[in-house]
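Visitor: Sequence plus the predicted model coming up.
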Amino acid sequence: MKNYEVVRDEISQTKELQSLEAWIENFKTTIGLSAADFKKIIQRMIDEEEVVVHKEKVYFLDNKRFARGTFRVVRDTFGFVENDHVSIYIAGLDYNGSLDLDDVLVEIKSAEKQYGVIVTTLKRNRDVLLGTMKMRGKGLFFIPYDTKITLQVEYEKGNLSLKENDRVIGKILNVGDKIDVEITSVLGQADEPGMDVRSVLFVYGIDVEFPEEVLEEVKSVPSEVSEKETEGRMDHRDQYVITIDGEDAKDLDDAIYMESLANGFRLYVHIADVAHYVKQDSAIGKSAFERSSSVYMVDRVVPMLPKELSNGVCSLHPNVDRLVMTAQIDIGFNGEIIDYNIYQSVIHSKRRMSYIEVNSGEDLKEVQPMIDMMRECASRLKYKREQAGSIGFESDESKFIIDNDGNVLDIFKRETGEAEEMIEMFMVTANEVVARHARYQFIPILYRIHDHPTKEKMQDLSHTLRILGYRMKGNLEEIRPKSLQKALEFFEGKPEYPVVSKLMLRSMSKAKYSPEPIGHFGLALEDYAHFTSPIRRYPDLLLHQRLKKYVVKQDRRNVEKDEAFTEEAGIHASKKERSILDAERQVEKIKKAQFMQDKVGETFIGYISGVTNFGIFVELPNTVEGLIHVRTLNDDFYQYDAMAQKMIGERTKQVYSIGQKLKVKLVSVDKIEHVVNFEIIKPRTRKGRRVIHERRRKKS
C-alpha cells in the first residue's frame, strides 16, 4: 500500500510524459521497487482508471492535463469528450479517427477554456454502422444514417444484392482515414413505415426483442396472484385503492390510498412488487440490468420487462389481487413527515382513473372525498417543498397524435394539471422516505443524486438573467435552490419564462445514479432515490430487491459484493439513461420534422428560444423548434453578442433576443438533419404600406 501511494504521488506530480521503462528504472533506483511489483501497481491504477498506458507512455488522468471520457460528436467540425468531472471541446481536426460514443484519451490543452485534442481511442463502443445506399453517378455509396459519423465509408457487399434506398447494417472492419465495413444485412427500404424509429433504436443500441432465455423464463411466471403468495403480507385488499395514470398507460407501477389522522394524513403508496418475480441473477434480471429502462418513443414503447410482467401480473390493474411494496407515510398538516413504515402487502385496486378524469372533477362519485383529501395533502407537501427551495422547472414535453403507420397527425404541448402534480408530490415523498430509510439502515442502493451547479454555469446564467432584467443574489459558488426558485418566480407569467426555465435547466448538473447519498439539489432534498417505477426503471427494481433482502429477510450477507454491484449498476444506469434520452429526443426531432414537411410556406407565431452565432432558434406553441439561419437575415449585417445572447443589426440596430415573440414562415425542412428552417416575417412599415398602396393605385 505504501509503495502504491509513493508511485501514484510521483506519477501525478510529474509534468513530463514518461515511458513505462523510465518509470521502472526510476522506482528501482529510488525505492528499490522491482519491475514486476511496479507493473502490478500500474495495472491496479489502470483498473481504477487513474492512468492510461498508451504506446508505452503513462498518462495520469487528473482531468487537468489528461482525461478519459466518452466522445460525443455534435457535427463534423466539433464535439465534446465528457466524464463526470469535465466536458472538453474537441475541434474537428483533432478527432484523431475517433467515432461518436468511443471511449477516448484526451489531452487537455486549456483547463480554463476546456478544449483539447484526442490522443487515442481506448474502446470502440459500436462495432456496426447503419447506412442507406445512395446512387451517385453510376455507383452505390454507403451513407451513414447517423450524421455524427463524419468519415467516408467504403463497403464490401459479399453476396448481397443491393439497390438504392436500402437501409443496411455494416460491420466495422477498420477505422483510419475512412471506415471499412462489410454489409451483413438489409433491413428494408429507408422510407418504409416505422423504419425511422427502428433505425434510431439500432443506432443507440436499444434491443427490441428479448433474448431466448428471457422468453423461456417468462413462461414460468404466473399470470395471477395465488393465495399462497399473499401469506405473511399485510392485507390491504379492503382499502379503496386507486391508480391515476395517463389514459394510454399499460404498465401501472403505483397505486394510492389515503385516510385522515387527527394530526394530518396517512398516505399509502403501493408500488408493484416486481422483485417478487424478478431476481437479480435471473435471465430476466440480467436483461433488465442491460436495458436499464423502458424506452418511450413517439409511436411505441420498448419495455424493460417482457409484457407478461410489465402489462400483466406486475401491473396494478383494477379488480385483481396484486403484490406490492408499500410505503405508509404519516404527513402533518404543515407537510412534514411524521412517521413511516415500509413493508410487503397485497392490494385489490378498486378503480383505474386517468389524469384527465381527476382534473375534470366529473363523475368521481364515491372516491370524491378521498381525492379532495389528497389534493389538500398534496398542496401542503408542495408548500413545504417550495419553502425548502425545490425548483419547479417548466416541462416542454410534447404530446403526439399518430396514426397506425406512425404518421404524426398533430403535436401539442403536454399540459400538467393538478392530478399530475398531486401524484408527483406523493411519489417524490415516497422516494424520499425510502431513500432515508435505506441510508439509516446502511442498505447498498442507488440514490438519485443531483449535484450543485458549477460556479461557471451560474455566472453565465446570472449574466443572462441580468440582461433579461433580474439580478441573482447570493454567492454563486455556493448557490442555494431557493435563489433559483426566486428567479423563476420573477419571470412567471412573463414571455421570457419558458426560455428562462430552459436556460436554468441547462445550467444544472446532470442528475445521475450513485451509491453515495449526496442529495438532490433541484428537489432540495438530502435523501432521494427512485422507488416508485420498478416496472420501467432498473434502479427502482434494484432498490426493491435490496429492501426484500435487507428489510424483509434481514439478510446482511455479502454486503461488500452488493456494494460492488451497486456501483457498477450506477455507472451503467447513468450512461444508459443518457443514451436512451438521446434516442427519444432524436425520434421526436424526426417526427416533428416529418409533421412540418407539408406546411412549407405557412406562417406561425413563436418565441426566440436560443441565439447562436449561426442563427436564431424559434419555438412554436406546439413545441416544434426551428432555425432562422443568419444568412437569411438579409436586411442588415447582424453581429452575435454571445454575452448578451442577442443578434444586433449593425445599421438598423434591430435586436433579436431570447423570449422575443416573432412571426415566421416555414421555408424548408431538411430530411437528413431533420432541421426545420424558418424565415422572419417583418411587419410592414408605414412607408412600405404607402409604396404598396401607390403601386396598386397606379395599376388600377
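Guide: Received it, and whenever you're ready, just let me know what you need.
Visitor: going forward, measure contacts and count neighbours with C-alpha atoms only.
Guide: Will do.
Visitor: Straight-line length of stretch 618-628, end to end?
Guide: End-to-end distance of stretch 618-628 (Cα to Cα, to the nearest Å): 7 Å.
Visitor: same question, stretch 204-222
Guide: Across stretch 204-222, first to last residue, Cα to Cα, it's 33 Å.
Visitor: try it against this one:
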Amino acid sequence: MRSRKTSGRNALPQHRRPRSQSLPPPAEATHLRDRLLADIAGQEEPRELGQLLADLELPRSERGPLKRLLNELVDQGQLQLHKKRYLPASGDNGLLQATVSFSPRGYAFALMDGITRPGQDPFITPQGLAGAQHNDQVLVRLEPSRSGRSEARVVRILQRGTTSLCGIFTSGGRSGWVLPDDERLPFSVLIRKGNSLNAPNGSAVQVEIITYPATPGGQAEGKVLRVLGDPNLPAVQFLLSILRFSLQEHYPQAVLAEVDRLVPLVAPEPGRKDLRQLPHVTIDGESARDFDDAIAVIAEDDGFTLHVSIADVSHYVRPGSQLDQEAYLRGTSVYLPDRVLPMLPERLSNDLCSLVPHQDRPTLTCTIRFDRSGGRRAIELCRSMIHSRHRLTYNQVHGLLSGQSTPPPELEDIMPMLQAAGHLADLLNHRRLGRGSIGFTLPEPEIQLNAEGIITDIRRRERNPAHQLIEEFMLAANEAVAETLDRRGLPFLFRIHERPDPLKVAAFSESAAALGLRLPPPTPSPEPVWFAKVLHAAASGPTAYVVNNLMLRTMQQARYAPENKGHFGLAATWYTHFTSPIRRYPDLMVHRALTAMFAAEAADTAQGHLPLSEAGTFLSRRERISVEVERDVQARCAALFMQERIGEEFAAVISGISSFALFVELTDYFVSGALLVQDLPRDNYQHDPTSHKLYGLQRGTSWHLGDLVRVRLVKVDQQSRRLNFCLADE
C-alpha cells in the first residue's frame, strides 16, 4: 500500500524533521559560511552546487541547506550567481588574507600584509588555527575581541609557508624523528627508515614535509632531503640559518648566462660626464670586496665641494631582465661570518660594478657644494665615469687623519683631499646633531673565525672617526637625492621613519628616569632633539648601552614607501637610499628614477612598471629578513662559542628585567643571556615594571637596569640558542 503523502511544510513534527532540512546551530552556520566563501575565493573557476558539496565534503542530504545558504550569500552581495555557477562578489565578504606568524613561545598571530606590528596583530587561538602553521598564507575572519586585543580565526589555508625545514635527526630504530631548528614550528617530524637517507644520529638535516600536523604540538611526517653535517660546526649552523630563512645559495643558470653576456663600459658614452680627473677613493672595511661608493672632497676658498659617486648598477641591470627579477626577489645582500649571499652575481658585485682602484667605472655622482660652516649651497646630479685612485680602509684613514701613522709615498697625493674630507665630515656631523638627529651608538658584533672555520672570538666591532666620515657623506647624498627627486615630482621609494608611539615614549621616559637620568618630561609627541638629549645625558655613564637599546625598541622600524613621511631618527625632511645599489634593490630603483630624470622619461617606465607601494612593502620585508638572519647567526655563534665556557665567570650589565628573569649582556664578549629568577638566591621576588627593578621581600636585595654584575655560565641550549647564567657568588 502506497504511503499517504504529507502536505505542508510543517507536516512532520519539529523533532522528527530530517537533519538536512534543519538549520545548523549559529556557530556551525558561521563556520560553514566561512568555509564556503573561502572555497569559492580560492578557486580559479566558478563552482557548481555539486562541486561545492564535494569541496566541503558534505553528504548529498545537505544539498538543500547548502543551496539556501548560497542564495542568502548571493542576496547579501557576498557571492555572484552566473549560469548556475557561484563566484566571488567584487565587494568585501569579510574574509581577509593574512600570514600566520608564531612567536618562539608558541603564540600565533595574523599578519595582515605580511609585516608584523607588535601589539596590534590579531591573535589566533589554538582552536582558531584550523591546522595552520607558521608562515602559512591563509584566509581569516576577524572575531569579536574577548581580551581587548583583536582576534582572528583561520578559515582556509591558501598556501603552506613551510614545505621543508631543518633540524636535528634522532634515530629510533625502524624510524626516527626531527625536531625543527625553528622554535616557531611547534611539532616533531616522523622520519620512516626508507626516508632517512641513512642520516647519522644527531646530524643536522633538511626535511621535506609529507603530511602536516592537524593540531599545534602534533606530529608531521617527512623525508630527509639533505644531510647537512655536524651541528657543532659553525659552517653547518650558518647553513641551517640560510635554509631556515629560505635564502638562495646559488643563481639560476639563466641569470648567470645573462651576466656572462654583459659588456663592460670602459669609456664615457654620450650623456655621461667624465670625472676621471677627480681624486676619488673608496673607504671600506678590510674584508670588503664590493665597493659601492667613492668620495672626493675639494677644499675651496668659500667652502667645500663633495663628490659622492655610486656604482651605476642600473647600466647593467635592466628592468624586467632575468637578472633584475632575481635581484628584486633577493632584495638585499646578506652577510654571514664566512660568506656573503650577494644580491647580484659576483661578476657584477665584485667586478663590473665594484669601484676597484685604477679602473674606470660608470657611476652616478651627487655633487654637493657647502659653505665654510657646512651649510649646503647647491646640488648637482649626473651620470659619470670615475677612476678610483686608492682602495683605503677605515683603520688606514683614521691613522692618517689622527696622525697615528705617516702616509706612505703612494698616498701623499691624496692627503690634502683626506684632510678636507675630515674637516667637512666634522662640520656636517655638528650640523646634523644640532638639528636633532639621534646619534645611536649601538655596537655591532664581529665574529672571528680561524682558518678551520672555528669561532675564536665574538667582539664588539670597533668604530672610529673614518666610519663617521663616510656615514656623513652618504647621509648628505641620500638627503640631496631625495629632495631633488621629490621637488621634480618624480615617483620613487623614500626611506621613511615615522614618529614613535606616544605610549612607548612615556614608557621609555620612565625607564630613563629609573636609570637615574634627569631629563625634562617629554611632550605627548616629542621631537627628535629630545631623544638626542637623552643619549647625550647617558653617553658617559655605564648605562649608555642599555639606554641606546631601550630607545631603539621605542622607535618604529624604518621602511620603504612611495609617500614621504620624513625620517624621524635623522630629523630629515627628505631621505632615501641611493648609495648602495650593489647590495640593496631600493637603491637601484632610485638610480633608475634619476636616470629617467636625466633623460626626461617617465620614472615608472624606468622601473618596468613595478608598483612602488608593492615594492616598498616587499623590499622592507626582505630587509627585515636579512636583519633576522644576522641575529639568528649571531645567536648560533654565541651558543657554539660559549658551549666550551660553561662554569666560567664573566662581567655583565643588566639590560632587561622581567618577572621571571634578569637579562644580561657580557662586557668582554658580544654575548647575551638570562638569569632565571629560580636560579637567584632564595627569596620572594617582586618585579616593579615602573622602576625597572627586581627586589626580594625577605633579604631586600634588588637589581636595576644598568647594574653591573658578575655571572657564571651554567647552561647552553644549542637548540633554542639560549644561554643561562647564575650569580658568580652563588
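Guide: Done, it's in. A quick note: this is a predicted structure, and the numbers were derived from the prediction, not measured.
Visitor: Drop the TM-score for these two in here.
Guide: Once superposed, the chains reach a TM-score of 0.86 (TM-score structural alignment, normalised by the length of the first structure), with 646 aligned residues with a Cα RMSD of 3.0 Å.
Visitor: At which residues are the strands of the stretch 401-550 of the first structure located?
Guide: Taking DSSP state E, counting those that start in this stretch as the test, the strands found in the stretch 401-550 of the first structure are 408-413, 447-449, 512-514.
Visitor: of those, which approaches L620 of the first structure most closely?
Guide: Closest of the strands of the stretch 401-550 of the first structure to L620 of the first structure is strand 408-413, at 9.6 Å (criterion: Cα to Cα).
Visitor: And the helix or strand harbouring V58 of the first structure, how far out from the chain middle?
Guide: Following DSSP states H and E, one finds V58 of the first structure within strand 57-60. With Cα atoms, centre = their mean, to the nearest Å as the basis, strand 57-60 of the first structure stands 33 Å off its chain's centre.
Visitor: For it, list every residue counted as buried.
Guide: By 16 or more other Cα atoms under 10 Å, the buried positions in strand 57-60 of the first structure come out as V58, Y59, F60.
Visitor: likewise stretch 670-688 of the second structure?
Guide: F670, V671, S672, G673, A674, L675, L676, V677, Y685, H687.
Visitor: how about that stretch, which residues of the first structure does it hit?
Guide: The alignment of stretch 670-688 of the second structure onto the first structure (TM-score structural alignment) covers residues 623-641.
Visitor: got a list of contacts for the matching stretch?
Guide: Outside of stretch 623-641 of the first structure, the residues within contact range by Cα atoms under 8 Å, 6 or more residues apart in numbering are 396-398, 411-413, 592, 612-619, 646-652, 675-680.
Visitor: so how far is it from its chain's centroid?
Guide: Centroid separation between stretch 623-641 of the first structure and its chain, computed with Cα atoms, centre = their mean, is 29 Å.
Visitor: Okay, helices next: where are they in the stretch 451-600 of the second structure?
Guide: Assigned by DSSP state H, counting those that start in this stretch, the helices in the stretch 451-600 of the second structure fall at 465-487, 502-514, 528-538, 544-554, 585-599.
Visitor: Give me the mean deviation of the first one from the first structure.
Guide: Read that as helix 465-487 of the second structure. After superposition onto the first structure, helix 465-487 of the second structure sits on average 0.7 Å from its aligned residues (mean Cα distance after the TM-score superposition for the first structure).
Visitor: give me the stretch of the first structure that that helix matches.
Guide: The counterpart of helix 465-487 of the second structure in the first structure, counting by TM-score structural alignment, spans residues 418-440.
Visitor: can you check the third one too?
Guide: With TM-score structural alignment applied, helix 528-538 of the second structure matches the range 481-491 in the first structure.
Visitor: in that stretch, what counts as buried?
Guide: Quick answer for stretch 481-491 of the first structure (16+ other Cα under 10 Å): P481, K482, S483, L484, Q485, A487, L488, F491.
Visitor: which residues sit against that stretch?
Guide: With contacts defined as Cα under 8 Å, 6+ apart, stretch 481-491 of the first structure is touched by 387-392, 470, 472-474, 497, 500-501, 504, 521-524.
Visitor: Taking the residues you listed, please make a ChimeraX selection of just the buried ones.
Guide: ChimeraX command restricting the contacts of stretch 481-491 of the first structure to the buried ones, with burial defined by 16+ other Cα under 10 Å:
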select :388,389,390,391,472,497,500,501,504,521,522,523,524
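Visitor: The longest helix anywhere in the first structure against the second structure, how far on average?
Guide: Assignment by DSSP state H gives helix 559-596 as the longest helix of the first structure. Compared with the second structure after fitting, helix 559-596 of the first structure has a mean deviation of 2.1 Å; criterion: mean Cα distance after the TM-score superposition for the first structure.
Visitor: what's the neighbour count on the residue opposite D413 of the second structure in the first structure once aligned?
Guide: Counting by TM-score structural alignment, D413 of the second structure corresponds to E366 in the first structure. Neighbourhood size, E366 of the first structure [other Cα atoms under 10 Å]: 9.
Visitor: hang on, the earlier thing: show me which residues of the match of helix 465-487 of the second structure are buried.
Guide: So for stretch 418-440 of the first structure, counting by 16+ other Cα under 10 Å, buried means 418-423, 425-439.
Visitor: A35 of the first structure contacts T29, correct?
Guide: No. With contact defined as Cα atoms under 8 Å, A35 of the first structure does not reach T29; the gap is 11.1 Å.
Visitor: can you map out the helices along the stretch 101-250 of the first structure?
Guide: Going by DSSP H, counting those that start in this stretch, the stretch 101-250 of the first structure shows helices at 195-203, 212-218.
Visitor: which residue numbers in the second structure go with the last one?
Guide: Per the alignment by TM-score structural alignment, helix 212-218 of the first structure matches residues 253-259 in the second structure.
Visitor: Please apply the same query to the longest one.
Guide: Under TM-score structural alignment, the alignment places helix 195-203 of the first structure onto residues 236-244 of the second structure.
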